[in-house]
Structures are given as structure tokens and as C-alpha cells.
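> Just a sequence and a predicted model for now, questions to come.
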Amino acid sequence: MKIAFVASDSPSAQTGRAALVGRYGNVEEAEADVIVALGGDGFMLEALHRMQSLGKPVYGMNRGTVGFLMNEYSESDLVERVRDAEEAVIHPLSMQATCADGSTHRALALNEVSVLRSGSQAAKLRITIDGRLRMEELVCDGALIATPAGSTAYNYSAHGPILPIGSDVLALTAIAPFRPRRWRGALLPSTAQVRFDVIEAEKRPVMAEADSHLVQNVVTVEIRSEPEIAHRLLFDPGHGLEERLLREQFV
């Protein structure tokens, strides 16, 4: 098995990579059968974005903090663990954000696309889904669209639902909604195309973020799933994404 090892800049990840390379060897990413990523969830998202065009399965080992997308770190039996691993295929969201100056920015997100106030006043958002106006005005700190894989991240912290990994559903979750009071969001089919229009954008500036790609002073943000793009994640048997999502709900 040809393995490419990639690691975050943290000392523990770099130390782990050196030990694993010494034990199993290392090849270039394009030549690998599998890519082993060492770090935390943030590094895993970064690695998946960077290696999107390769189509290689990625097996993560936690050398960060949360490690929701990672397996337990061990230097033993790596080839056997990779061969026995369960594969989960996840599809990203695409974001197209238009700014007040007319510029357009595109990015992909594996976890969520969020629209957030960037000034002292609450944001005012108009929500359109599949070309149909669904909410004339949402006054809030922000709102987000989350994938099933990302539903335990920012979405869950904002009191959004945890979505089964195999569901064809997206979560639309409000962040600190003021009006409508206590609005908790909605579940949308994965095929939905969502548009946020910023009301009073100059007075109430808003930014948009797709994973770690940040765009300031947006006036419209359009979001949809990208089923043609697939990321392959490997997990130890019994510790796949489906099990992790269930376990999160019974902590």
C-alpha cells in the first residue's frame, strides 16, 4: 500500500508524521493509494479541500483537539487499519457571495456556509429557497446552512439539529434570532438552492464564510449542494460518521 502522509504544523502532528514515515515510507499525494492526515478537524477540512481533485481516500489520525473527523492515533498496524476501514462519502456545499462593490466570490464548504453580522447591529436577512420567498425578514446574528457531516459543528452549537450522515437533508439554522422570536430554522432537501439577501447592508454589514473562506460586506449569498464532488473519508470499523453522529446525541 502506497501512503502519503500529510500533517498540520503542530509539533505533535509533525512528530507523528516523522515516526510514521520512518515506519511505512512515504510517496507523493498523486501516487498514493491512500492519504493519511495528521492533525485536528480544521486540518482535515483544509486537506480535503486541497486534495479534492485527486479523488483519493483520506484516513485521518487525531493529533489535534476535537478530532470528530479523525481516527485514534496509533503507529501500529496502520496498513491493516486502512484496509479494514469503513468509507464515508460526503458532498460539499458551494457558496457564491456577491459583495457591495459588485465582486463575486465562490468557495466550497464541507461543514457549513454561514452568514454573520460583522457590525454592532443585528443582521437583517431575506431568505429565498428554490426561487420562492420563504422569509421576508430574519433579524439575527446570522444564519447557516449545514451538511450532515457538519451538523455537529457550528450548527449544533447554534442549537441546530444533528443530521444522519446518509440523509439527503440540509439544516438551515438561525444564530441568535431576534425576530421571528426563537425561530429554530428548517430542514431542507439536499437539492435546495438557498439565497440570503442582506437588508440594509450598509447600515448592518454582513460577512459570509464557507468553512474557513471568509468574504466581507456581502449583499447576497447563494448556497447549494454539489453532488458531483465527492470526498472519501476512512474510519475504523464501528467508529464511522454514522456512529459518531448517533453518539453525539447521547452524550
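All right, it came through fine. None of these values were measured; they are calculated from a predicted model.

> make it CA atoms for all contacts and neighbour counts henceforth
Fine.

> What degree of burial does the nearest residue to Met70 once chain neighbours are set aside show, as a neighbour count?
Excluding the flanking residues, the one nearest Met70 by Cα to Cα, 6 or more residues apart in numbering is Gly60, at 4.5 Å. Residues near Gly60, counting by other Cα atoms under 10 Å, number 30.

> Was I right to think Gly60 contacts Gly42?
No: using Cα atoms under 8 Å as the test, Gly60 is too far from Gly42 to be in contact (11.4 Å).

> hang on, Ile35 is in a strand, isn't it?
Yes: assessed by DSSP: H, G, I helix; E, B strand; the rest coil, Ile35 belongs to a strand.

> List the contacts of it.
3-6, 29, 56-59 (Cα atoms under 8 Å, 6 or more residues apart in numbering).

> Take those residues and write them to JSON lines, including neighbour count.
JSON lines is the format used below for the contacts of Ile35 (neighbours: other Cα atoms under 10 Å):
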{"residue": "Ile3", "neighbour count": "21"}
{"residue": "Ala4", "neighbour count": "21"}
{"residue": "Phe5", "neighbour count": "25"}
{"residue": "Val6", "neighbour count": "22"}
{"residue": "Glu29", "neighbour count": "18"}
{"residue": "Lys56", "neighbour count": "19"}
{"residue": "Pro57", "neighbour count": "21"}
{"residue": "Val58", "neighbour count": "26"}
{"residue": "Tyr59", "neighbour count": "26"}
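
> try this one side by side with the last:
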Amino acid sequence: MNQPRIAFLGSRHPGAAQALASLIAAHGQHEPADADVICALGGDGFMLQTLHRHGSLGKPVFGMKLGSVGFLMNQYRGEGLVERLQAAEPAMLRPLEMTAVTESGASVHSLAYNEVSLLRQTRQAAHLRIQLNERDKLELLVCDGILVATPAGSTAYNFSAHGPILPLGSSVIALTPIAAFRPRRWRGAILRADTEIRLQVLDPDKRPVSATADSHEVREVVEVVIRSSQRHSVTLLFDPEHNLEERILNEQFLT
């Protein structure tokens, strides 16, 4: 059985450093650019950090849970890693591309594998206009914020905001308001993944808004454009009994 070249990366979780040293001793260590596979040790936050740092390399990523939340991770076991990698099932994820324009006129670009969220910065509710493919769909949304979630991220912040869980590979994204005040009955929308979403901040001086792509925050935005990326993708590897598609399905039946 051939030994794959593995790049081991560990979070700051207390158990990750010990696991990292043990796995490197057993399998060796390679730089991510030279590896066949990246093995991330931590929680979902560290997995997202790994994807942002190394996703452009095109290397598959196998995560093992050594953190507080591990929806995107496999269970940690120190033994049998090579066999697990060979039996792992791939899941391809396409991130969202965010372009945020600030009050100063700066344009900031970022990727989001989970979601892009807009949130009010002060006690004042946000006033937003929603355009889809350059057509007005909602002239005024009064809310604490709004988010756009990928299928992989639909079980996270999106679900907590009462948004829908999206099947993996469904080629749709979720547009979900956060504490909408007007219109009260609007609960969001499920959109085709190729939809261009433009969110305009009304009265930004009085009602400032920030935009966050996963963990990358941009303050005092006036407009945010979001679309599913056609240029970027990453491949996550999962144990057959814990594949991501099955996890997303099971989330819809939790009581």
C-alpha cells in the first residue's frame, strides 16, 4: 500500500498539537504544495481557515475533529489513516465570491465556503435593497442583517436564522434574513447558484452595516455583490459512514 504524501495542519486546540506530532511521526510531513492530500486537525473553524489558505492548491482535504464543532470533519483516530484516505468519499464545494464596496470607495474581494452575512453595526436596524441579476426584488428590507449560504454552510448560521437546509450538489443557495422587521412575513428565498445577488445599504451614515465572508469582515459597506464561484472549488474527503451529503440529510430530521 503506497504511502501518500500528507501535509498535516493543526489548530490551537489543546489536543491538536499532540495529535499533530503523533501523526507526523507515523507518516512524515510535507508542505501543502508538495502533498497529495492535506489533513486538517481541529474544528470547522480551522477547516474553513485551511480552505482559505490552501484551497487554491487544488489538494483534497481530509479533516479530523479536534475542536468544539466538527460538521465538516471526520472523527479523529490516530491509526489506519492511509486506509481511511483510500476509502474516503469526495465532496466538491464551490465557494461564494463576495465583492464589497465600502463608504471610502474601496472594493474588497473575498471567498466564503459557508456564508456571506451582512449585519448592522449599531443599535439602528439595517435598511437594505435586494437586487437579483440586476433586477429589483425587494425595495426595502428592515432587519438586523441578511445572509447568503452555500449548501455546505446551510446547516450553520443560516439554519440558526431559520433558513433552509440545502442538499449538497443541488446548485442552489439560500438568501435568509436575520430578524426581519419589514416586511414581517418575508422569510427569504432559495435561488439558483448562478444568481447574482446585489445588496445595497440604504442610509449607510445613520445605519452602518458590515459584511463578513466566513471570518473575513469588512466594515461600513454600501454595496455587496455575491455569486457562486465558477473559478474556485475545493474537495473535502469523508469516511463513507460520515459523508457530508448524509450529514446534511440527517440534520433535517433532528428533533
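Sure, I can see it. Since the model is a prediction, treat every value here as computed from it, not as a measurement.

> what TM-score do we get after superposing?
With the length set by TM-score structural alignment, normalised by the length of structure 1, the two chains reach a TM-score of 0.99; 251 aligned residues with a Cα RMSD of 0.7 Å.

> So which of the contacts of Ile35 of structure 1 are in strands?
Of the positions in the contacts of Ile35 of structure 1, 3-6, 58-59 sit in strands, assigned by DSSP state E.

> can I get those residues in CSV with distance to Val36 of structure 1?
Converted to CSV, those look like this (distance: Cα to Cα, whole Å):
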residue, distance to Val36 of structure 1
Ile3, 7
Ala4, 6
Phe5, 5
Val6, 6
Val58, 6
Tyr59, 5
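
> mind listing what Leu144 of structure 1 touches?
Neighbours of Leu144 of structure 1 in contact, by Cα under 8 Å, 6+ apart: 112-115, 155, 171-175.

> let's see 6 Å
113-114, 172-173 (Cα atoms under 6 Å, 6 or more residues apart in numbering).

> could you dump those residues to JSON lines with neighbour count?
Shown next, in JSON lines, are the contacts of Leu144 of structure 1 (neighbours: other Cα under 10 Å):
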{"residue": "Val113", "neighbour count": "33"}
{"residue": "Ser114", "neighbour count": "26"}
{"residue": "Leu172", "neighbour count": "23"}
{"residue": "Thr173", "neighbour count": "25"}
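
> before we move on, the earlier item: which member of the ones in strands among the contacts of Ile35 of structure 1 is positioned nearest Gln193 of structure 1?
Using Cα to Cα, the shortest approach to Gln193 of structure 1 within these belongs to Val58, at 28.7 Å.

> quick check: stretch 66-75 of structure 1 aligns to which part of structure 2?
Counting by TM-score structural alignment, stretch 66-75 of structure 1 falls onto residues 69-78 of structure 2.

> Does Ala143 of structure 1 touch Glu112 like I think?
No: here Ala143 of structure 1 does not reach Glu112: they are 10.2 Å apart, not a contact under Cα atoms under 6 Å.

> With distance to His231 of structure 1 added, can I get the contacts of Ile35 of structure 1 in CSV?
What follows is the contacts of Ile35 of structure 1, written out as CSV (distance: Cα to Cα, whole Å):
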residue, distance to His231 of structure 1
Ile3, 17
Ala4, 16
Phe5, 17
Val6, 16
Glu29, 15
Lys56, 8
Pro57, 7
Val58, 8
Tyr59, 11
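
> conserved subset of those residues in structure 2?
Of these, the ones still in contact in structure 2 (both residues aligned by TM-score structural alignment, their matches' Cα atoms under 8 Å) are 3-6, 29, 56-59.

> Closest to Leu48 of structure 1 out of these?
Looking across the kept ones among the contacts of Ile35 of structure 1 and measuring by Cα to Cα, the closest to Leu48 of structure 1 is Val58, at 7.9 Å.

> any idea how far Ala201 of structure 1 is from the equivalent of Thr155 of structure 2 over in structure 1?
Under the alignment by TM-score structural alignment, Thr155 of structure 2 pairs with Thr152 in structure 1. According to Cα to Cα, to the nearest Å, Thr152 of structure 1 and Ala201 of structure 1 sit 30 Å apart.

> Many thanks, have a good one.
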